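Trainee: next one to model:
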Amino acid sequence: MQLSKADVLAKANKACKNTLMETLNIEIIDFGDDFLVAKMPVNSRVYQPDGVLHGGATAALAESVGSFASHIFVDTEAFFVRGIEITANHIKSVKEGFVYAKATFLHKGRTTQLLDIRVTDDQDNLISICKLSTISLPKNK
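Mentor: Presented below is the predicted three-dimensional model:
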């Protein structure tokens, strides 16, 4: 039985319970053959002291969406995914609303994956550009 897109999104968001993704209110909202999109509210929970989105929260959003994208595209019965490197260039500040992270694959190898993650705001302004490398490792070792 093939799951609907809504069912897949519900299952993915359920897997985020009791994780950093739940703490930051990150919600997976869309996916396709080579991308995954999540959103996160911008509020005092993710502010730096001067009242704008913290770069660490942005990086956590980017790593979460990128790792989850890699997770979706591997055989999770046999492999687990771990992030091995992330870079983030922050371009614009955000004080309110939501930020959206779209992870797309630059490389989708059997062992390593490289993702480009663009973080935008409600007006589609580019907030941050991130790159994430992940690795798929066998569960049996």
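Trainee: only C-alpha atoms from now on, for both contacts and neighbour counts.
Mentor: Fine.
Trainee: give the next helix or strand downstream of the longest helix belonging to the chain.
Mentor: Secondary structure of the chain per DSSP state H: the longest helix is helix 55-72. Counting by DSSP states H and E, the next helix or strand C-terminal to helix 55-72 is strand 79-90.
Trainee: let's compare: structure for the following, please.
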Amino acid sequence: MLNREEMLAACKKMSENTLMQTLEIEYIDAGEDFLTAKMPVNPRVHQPMGLLHGGATVALAESVGSAASLMFIDPEKFEVRGIEISANHLKSKREGMVYATAKIVHRGRSIHLWEIRIVDEKEQLISLCKLTNMVLSRRQR
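Mentor: Presented below is the predicted three-dimensional model:
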């Protein structure tokens, strides 16, 4: 299992030249059973009414939840695929920062279930998401 610094460094490296980099998602904290990332709310992630786009919120949730599964696998032997995500958007946001924390609900050998809470700077709940990841044997590329 990776320690906090190794986990954050691995997340930063795997985000290069991906949607996470485009959305400016930054992994900021990790623990035994959680991973936290932040994302700025600005016109890059707005929908036409000037609010945080639900799709950007879900992309943040899936990014942090999928990366969190890496804490429990050997990436040399296994890889992770998100197979289902659901989101309840509870509060709108126009600007500032949102923080997504993925906490493990179920850790099986082949299935990981995560709850991802997305909050703003005042800890107000913006969205509540659930992500199911499948753990697969790594294939040769």
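Trainee: follow-up on the earlier one: the longest helix of the first structure to strand 79-90, inter-axis angle?
Mentor: With axes from the mean of the first three to the mean of the last three CA atoms, to 10 degrees as the basis, helix 55-72 of the first structure and strand 79-90 are set at 150 degrees to each other.
Trainee: ok, the residue positioned nearest the centre of the second structure - contacts?
Mentor: Nearest to the mean C-alpha position of the second structure, by CA atoms, centre = their mean, lies residue 64 at 1.5 Å. Shown in contact with residue 64 of the second structure (CA atoms under 8 Å, 6 or more residues apart in numbering): 27, 35-37, 100-102.
Trainee: now intersect those with the strands, please.
Mentor: 27, 35-37, 100-102 (DSSP state E).
Trainee: turn these into TSV, columns for distance to residue 112 of the second structure.
Mentor: Below are these laid out as TSV (distance: CA to CA, whole Å):
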residue	distance to residue 112 of the second structure
27	20
35	14
36	17
37	19
100	17
101	15
102	11
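Trainee: which one of those has the most neighbours?
Mentor: Counting neighbours by other CA atoms under 10 Å, residue 100 leads these with 31 neighbours.
Trainee: residue 90 of the second structure versus the residue lying closest to residue 138 of the second structure once chain neighbours are set aside, what's the distance?
Mentor: Sequence neighbours aside, residue 78 is the residue nearest to residue 138 of the second structure in space, at 4.6 Å (criterion: CA to CA, 6 or more residues apart in numbering). Computed as CA to CA, to the nearest Å, the residue 78 of the second structure to residue 90 of the second structure distance reads 35 Å.
Trainee: of these two, who's got more company?
Mentor: Neighbour count, other CA under 10 Å: between residue 78 of the second structure and residue 90, residue 78 has more, with 14 against 11.
Trainee: residue contacts, residue 58 of the first structure?
Mentor: 119, 128.
Trainee: if I look at it, how far off is residue 84 of the first structure?
Mentor: 17 Å.
Trainee: check residue 65 of the first structure too.
Mentor: For residue 65 of the first structure relative to residue 84 of the first structure (CA to CA), the value is 14 Å.
Trainee: ok, residue 76 of the second structure touching residue 138?
Mentor: Yes: between residue 76 of the second structure and residue 138 there is a contact under CA atoms under 8 Å: 7.3 Å.
Trainee: who's more crowded, those two?
Mentor: Legend: neighbour count by other CA under 10 Å for residue 76 of the second structure and residue 138, higher for residue 138 (13 against 8).
Trainee: right, I'll leave it there.
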